[in-house]
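Engineer: Sequence and predicted model, in that order:
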Amino acid sequence: MTAGDRPLDVRAEAPARRHELIFETWASLGAGEGFVLVNDHDPKPLYYQFAAEHAGAFTWDSLEEGPETWRVRIGRTAA
């Protein structure tokens, strides 16, 4: 995590809106930038969606793994 990583806390968002908001945030990143996702459940399905749709273009670094809060740094690669 770098000082420039902004948090994106989706815990208060409606479940149907969460992935849309996360992908919009990721799409707005420049190469090498990232954000810290804060979630109330394991975002493993989100990881698989990123892997299927953006293979090689994202980074995923787990920072905290529950049981109540999950934090993941999601970044955009330079490629």
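Structural biologist: Right, received. Where do you want to start?
Engineer: hey, let's count contacts and neighbours off CA atoms from now on
Structural biologist: Will do.
Engineer: ok, and what's touching stretch 32-43?
Structural biologist: If you take Cα atoms under 8 Å, 6 or more residues apart in numbering as the criterion, stretch 32-43 is touched by 1, 4-11, 22, 26, 65-78.
Engineer: Kindly report the same for stretch 63-70.
Structural biologist: Stretch 63-70 is touched from outside by 37-43, 71-73, with contacts defined as Cα under 8 Å, 6+ apart.
Engineer: Drop anything exposed from the residues you listed.
Structural biologist: Among these, those classed as buried by 16 or more other Cα atoms under 10 Å are 37-40, 42-43, 71-73.
Engineer: one more structure, for comparison:
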Amino acid sequence: MSNAIPEIDVRIIPPAQRHPTIFGRLATLTPGSAMHVTSDHDPRPLHYQISSRYPDEFDWEYLAEGPDVWKVQITRVEASGCECCCGH
């Protein structure tokens, strides 16, 4: 069984399908698991979208910052065990 982090290379996906593909994959991530997204530009707009749709649910880390290739790791935050909305 492989522990490889799944990767989406948006450079090979038609623009209209990029964010829906990424959000579909995000929905499958379990707490503590991650995915990589590779792009030919800074995916900052994607980061804003994820942060606004899913506040505090995902961590974002740049692995490569251009100028030709940008790569980020998006990790679903570990659950704290608290079921309320306090964020702890």
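Structural biologist: Everything's here; your move. All figures in this text were calculated on a predicted structure; none of them were measured in a lab.
Engineer: For the buried ones among the contacts of stretch 63-70 of the first structure, name the two members farthest from one another.
Structural biologist: 40 and 73 (14.8 Å; Cα to Cα).
Engineer: before we move on, the earlier item: JSON lines please, covering the buried ones among the contacts of stretch 63-70 of the first structure and showing secondary structure and distance to residue 31 of the first structure.
Structural biologist: Listed next are these as JSON lines, based on DSSP: H, G, I helix; E, B strand; the rest coil; distance: Cα to Cα, whole Å:
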{"residue": "37", "secondary structure": "strand", "distance to residue 31 of the first structure": "18"}
{"residue": "38", "secondary structure": "strand", "distance to residue 31 of the first structure": "21"}
{"residue": "39", "secondary structure": "strand", "distance to residue 31 of the first structure": "24"}
{"residue": "40", "secondary structure": "coil", "distance to residue 31 of the first structure": "27"}
{"residue": "42", "secondary structure": "coil", "distance to residue 31 of the first structure": "26"}
{"residue": "43", "secondary structure": "coil", "distance to residue 31 of the first structure": "23"}
{"residue": "71", "secondary structure": "strand", "distance to residue 31 of the first structure": "21"}
{"residue": "72", "secondary structure": "strand", "distance to residue 31 of the first structure": "18"}
{"residue": "73", "secondary structure": "strand", "distance to residue 31 of the first structure": "14"}
